[in-house]
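Asker: How does the following fold in three dimensions:
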Amino acid sequence: MEKTLEKTLEIETETADAGVDKKEQIANIDFKMVTFALAGKDYAIDILKIKEIAKAGRFTYVPNSAPFVIGVYNLRGEIIPIIDLRIFFNIPVPERVGEEQESIIIISFGEQKYGVVVDRIDRVVGIQSSSIQPPHPLFGDINIKYIYGVVENADRLYILLDVDRIFGLKNGERYEIAQDLTVLRTQSLPPEAKTAAPSSKETSAAANSPAAQSMPMQKNTAASSSTKAASAAQAASAPAQSAQNEPEFSFIADGLASFKKFYVSDINETWARKRYTDWKKERAGAKLQILNADDADAFLKPFYSRCSASWWTKEYADAVYAALPDNHAKQIQVWNPGCGGGYEAYSLACLLTKRYPDAKIRIYAQDTDLLAVSNAPLMLMKKTEATSWYEPFLTQTASGEWTFTSHIKDSIMFEYHDCMHANPIPQVDIVFSRDFLSFVPEASRETVLADFYEKIRGNGFALVGDNEVLADQNNWFEVMNDSVIIYSKQ
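Answerer: Next up, the predicted model:
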């Protein structure tokens, strides 16, 4: 049963100086925080971030979700995800038995709410904001970047968490923490539990008519396709030997993996080596190694595909449109792993609706950024963007803002899912996966690629990033149309 903070917690307004008049104490208090315990240590959250607290134990399990997402909970008709902060921070936690009651803090970000499980909720403490000290890694068992500060009150030291940064928002800017969450999930799972149970989602058997394979394009590009695939395979045939011959390039690859979770492989090695040549010219007289996240960002800046994390330009949309082969199926299903905030999924839905007007479009858009996929269904467009090629697929709200039509919204299913685990989706016609494979660790990459190949129907295809290639010419056939390359199954 949920209870409001006022009914549940006793507000304390203690100060270090016992001789100060009570009225003066209250006047000096300008910050209140809810305190709680994790693994025997005292933590706190700004009370303004908290909607209420609850005691609950009946959570609905979500297949294939991260270990720290223990389920969803019905909060007076609103379904909210429940996150165990102990697991999120890699703090050992006893295994849950049955439906035992948990202490939950309901955190609110605008219209989105999250429930976080803690060991014990203590009270609300009023302090002076000037008493908040800078964080230090010795004050907690968690990454310092998630700590807002530390506070001493009544002989107790509280670690004040930065919940905005934990959930990916800070001062209106997005922090890219999704990769950190993936690392934490991987570390917190035992080896035997790395593969999640399949989902019980309904799968629809789409009517499937044979689609034309765009034979003119294949004839015009088969030679260049084989040459490119062969050269890529040759370049990637011996990564260990390449690293030995060019130790500096090996250091670059290690730095990219460490700071941005970008993994050099046969998927992107051709681009990475070319970029390394340019990097040496750019860094003349400076150190070539990737020493921090800023260096990694600078190295990877030219890597990302056109219109990445933004609305598609008409030029790029036209290029993708021209590359799409004919397909006369009544339903076209698409897998879009790494969908981010939804720019790509919405753009793809509009383009496919335009290219295949008689088909029902279904897009499974997945990402490990919980906040991004939660907010994607609410995405709006600016007026200047609404006048572009998207216009036929938009509608204006009563407040004057632009949003996508219900037809487009209903065609996309945004899901919180780690694609390195089991992928319980039906057979698809298209895998649209730009820049995703380069951020998949080597241990999981082959599994993901095999999943791509298995999920795609015989007449389907995959589209990867502008600087990625599917170099295995035994399984994939490269088809180029202008500046867009698609890969069909051999």
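
Asker: CA atoms for contacts and neighbours, from now on please.
Answerer: OK.

Asker: Look at residue 416 and say how many residues are nearby.
Answerer: By the criterion of other CA atoms under 10 Å, residue 416 has 20 neighbours.

Asker: Test my guess that it contacts residue 376.
Answerer: No - look at residue 416 against residue 376 with CA atoms under 8 Å: they stay out of range, at 11.1 Å.

Asker: which residue packs closest to residue 439, ignoring adjacent ones?
Answerer: Nearest residue to residue 439, sequence neighbours excluded (CA to CA, 6 or more residues apart in numbering): residue 262, at 4.7 Å.

Asker: Tell me which residues touch the one you found, please.
Answerer: Contact analysis of residue 262 by CA atoms under 8 Å, 6 or more residues apart in numbering lists 256, 438-440.

Asker: Output those in CSV, with distance to residue 457, secondary structure and neighbour count appended to each entry.
Answerer: Supplementary listing: these in CSV, determined by distance: CA to CA, whole Å; DSSP: H, G, I helix; E, B strand; the rest coil; neighbours: other CA atoms under 10 Å:
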residue, distance to residue 457, secondary structure, neighbour count
256, 34, helix, 25
438, 24, helix, 22
439, 25, helix, 17
440, 23, coil, 19
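
Asker: Here is the second sequence; please produce its structure so I can put it next to the first one:
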Amino acid sequence: MANENIQNNTEEKTINSALAQNLGAYASIVPDAAQDSAEKKEKLAQIDYKMVTFSLAGKDYAIDIMKIKEIAKAGRFTYVPNTLPFVLGVYNLRGDIIPIFDLRLFFNIEVEERQEGSLENMLICSIGEQTFGIVVDVIDKVVGIQKATIQPPHPLFGDINIKYIQGVVEVNNRLYILLDIEKIFGSKTEAQAMEEETARANMAHNAKITAKAAPVEQLSASDFSAGFSSQKSGKTEGSELKFIAESLAQMRKFTVSSVNENWVKDRFASWQKERDEDKIQFSSTEDAEEFLKSFYSPCSGNWWTKEYADSILKVLPDNAAKQITVWNPGCGKGMETYSLACILKKRYPEAKIRIYAHDIDLLNVSNAPLLSVPAEVANGWYAPYLTNKANSDFTFTSDIKNSIMFEYHDCANTNSLPVCDIIFARDLISFLPESSQKNLINDFDEKLKGNGVIILGQNETLEGNGNWSARKDGAVTVFAK
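Answerer: Just a heads-up that it's a prediction; the model follows:
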């Protein structure tokens, strides 16, 4: 293992040296006798974008060099069970354990069978705090271009989803497809974040102006498109509530609908008491977050307390089946899924547990199988389901890990899941567009067994969205057909 690391590090240094030389070549253009220095400086000034080029199945691709941390060659990745097909495993990059993705498999490009001990060409990428490696066929060089020469993608690039392509650019008679790895791996670009923030600020400003200037009759509660047809507290309050709903949709992608409208009405009433009259509307995303603070379920997106784990255990129905099939859309980083798996193991000790955990954040679902448990959590109710790792960290037993299949999937789209005994989808539906909410609820109806149950967020309901019955027990409400 030590020799392998030395070999890998040596090759990394060699390749990184070549990368540095390429960068230097574009950082300073040395004039020759045949060229005018003024013309050379002008060309240099035009280069405002650099990209690392590589090939996949004979086609030329590129990635913004600012997203590339380094390049490397490596092999013998550590296999991780229950991961996506294009996840080759994990790799020790000078002490950091990072996931490795095969970009060819991600784009459904045929890959030759790997030879034992062969090394792969890797681009080590960094997005925010996440570092990961992507495997490609051949890494070429660094190319400097004018950003203005990047053209929008064309649907002719049918072998790759156009939403993953930032643009195309021709350099020295070679056409490069510029990939947007932030979209591929579920993150937002800084420009997108700034654009959204500007739009939110403008929306909030316009909402204030409209609330003061528009005739009240034009914004009555009967016109409220978000589903508040039963609003009875007056036209002015109805208009304020409408702007709150619009702001939540813009700032936090929270859609007011029959799934949550009762909570929104109650929260709006308390919001009015908390705020001055001229501060009811949101002026920033912080206001929207403050408004939604009480919406989230206990331990949402975090490790469960014993009290909450016991409350879930209490509402799980009797089930003598040999296999319990569970759907957990919106699994996030996996802490909730592992917590649920432990409770299911306790509730149904003789059954085989199978959890399909879905999320649209590719890095989350790829890293979830590697999740470690902090010591302060491991010493609590999780203890029977944990084991020590070599580095003294805690991880879940193979029995728990093997019960979970983490998958990249958008729950707004149909899937081929088997029928389920339990659907666990806390604080998810409200953050989908209303049309997607309806599709997902219909999917719930199709996927759930006749004796199955659904657990949503503590402030979400299925009542009024079909023939669902509700049973509430503390902070947990269970829905059944």
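
Asker: Mind naming the longest helix for the second structure?
Answerer: As assigned by DSSP state H, the longest helix anywhere in the second structure is helix 2-27.

Asker: so what corresponds to residue 249 of the first structure in the second structure?
Answerer: Correspondence of residue 249 of the first structure to the second structure, assessed by TM-score structural alignment: residue 241.

Asker: what about its match, how many residues close to it?
Answerer: By the criterion of other CA under 10 Å, residue 241 of the second structure has 24 neighbours.

Asker: Work out for me the element it sits within.
Answerer: Using DSSP states H and E, residue 241 of the second structure maps to helix 235-252.

Asker: Check which helices and strands that helix sits against.
Answerer: Helices and strands touching helix 235-252 of the second structure, as assessed by 3 or more CA pairs under 8 Å, 6 or more residues apart in numbering; DSSP states H and E, comprise helix 190-213, helix 285-292.

Asker: Show me which helix runs longest in the first structure.
Answerer: Assigned via DSSP H, the first structure shows its longest helix as helix 215-235.

Asker: just the helices in the second structure please.
Answerer: With DSSP H as the criterion, the second structure has helices spanning 2-27, 37-46, 103-106, 181-184, 190-213, 235-252, 261-274, 285-292, 306-315, 335-347, 362-367, 375-378, 398-401, 434-447.

Asker: how far apart are the fourth one and its match in the first structure?
Answerer: After superposition onto the first structure, the average distance of helix 181-184 of the second structure to its aligned residues comes to 8.4 Å, using mean CA distance after the TM-score superposition for the first structure.

Asker: same question, the last one
Answerer: Plainly put, helix 434-447 of the second structure ends up 0.9 Å away from its match in the first structure on average once the two are laid over each other (mean CA distance after the TM-score superposition for the first structure).

Asker: in the second structure, what residues pair with stretch 318-328 of the first structure?
Answerer: Aligned using TM-score structural alignment, stretch 318-328 of the first structure spans residues 310-320 in the second structure.

Asker: what residues does the matching stretch touch?
Answerer: Residues contacting stretch 310-320 of the second structure (CA under 8 Å, 6+ apart): 343-344, 347-348, 351, 453, 473-476, 478.

Asker: For my notes, please list the residues you listed in CSV and give distance to residue 206 of the second structure and neighbour count for each entry.
Answerer: Output for the contacts of stretch 310-320 of the second structure, formatted as CSV (distance: CA to CA, whole Å; neighbours: other CA atoms under 10 Å):
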residue, distance to residue 206 of the second structure, neighbour count
343, 48, 21
344, 49, 22
347, 52, 17
348, 54, 19
351, 56, 16
453, 43, 24
473, 43, 12
474, 41, 11
475, 38, 13
476, 39, 19
478, 40, 24
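
Asker: Just name the closest of these to residue 292 of the second structure, please.
Answerer: residue 475 (16.9 Å; CA to CA).

Asker: In the first structure, what sits opposite residue 394 of the second structure in the alignment?
Answerer: Matched across to the first structure, residue 394 of the second structure falls on residue 402, judged by TM-score structural alignment.

Asker: what residues are up against residue 448 of the first structure?
Answerer: By CA under 8 Å, 6+ apart, the neighbours of residue 448 of the first structure are 419-420.

Asker: That one maps to what in the second structure?
Answerer: Taking TM-score structural alignment as the criterion, the aligned counterpart of residue 448 of the first structure in the second structure is residue 440.

Asker: What distance do you get for that match to residue 226 of the second structure?
Answerer: 18 Å (CA to CA, to the nearest Å).

Asker: show me what contacts the aligned partner of residue 450 of the second structure in the first structure?
Answerer: If you follow residue 450 of the second structure across to the first structure using TM-score structural alignment, you land on residue 458. By CA under 8 Å, 6+ apart, residue 458 of the first structure lies in contact with residue 489.

Asker: What of residue 321 of the second structure?
Answerer: residue 351.

Asker: and if you look at the one 3 residues further on?
Answerer: Contacts here follow CA under 8 Å, 6+ apart; on that basis residue 324 of the second structure touches 351-354, 420-422.

Asker: Got a PyMOL select line for the buried ones in the residues you listed?
Answerer: Paste this into PyMOL to select the buried members of the contacts of residue 324 of the second structure, with burial taken from 16 or more other CA atoms under 10 Å:
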select buried, resi 351+353+354+420+421+422
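
Asker: Pick out whichever of the contacts of residue 324 of the second structure sits closest to residue 278 of the second structure.
Answerer: For those, the residue nearest residue 278 of the second structure by CA to CA is residue 422; the value is 45.3 Å.

Asker: The closest one matches what in the first structure?
Answerer: Using TM-score structural alignment, residue 422 of the second structure sits opposite residue 430 in the first structure.

Asker: could you measure residue 52 of the second structure against residue 60 of the second structure, distance?
Answerer: As judged by CA to CA, residue 52 of the second structure and residue 60 of the second structure stand 11 Å apart.
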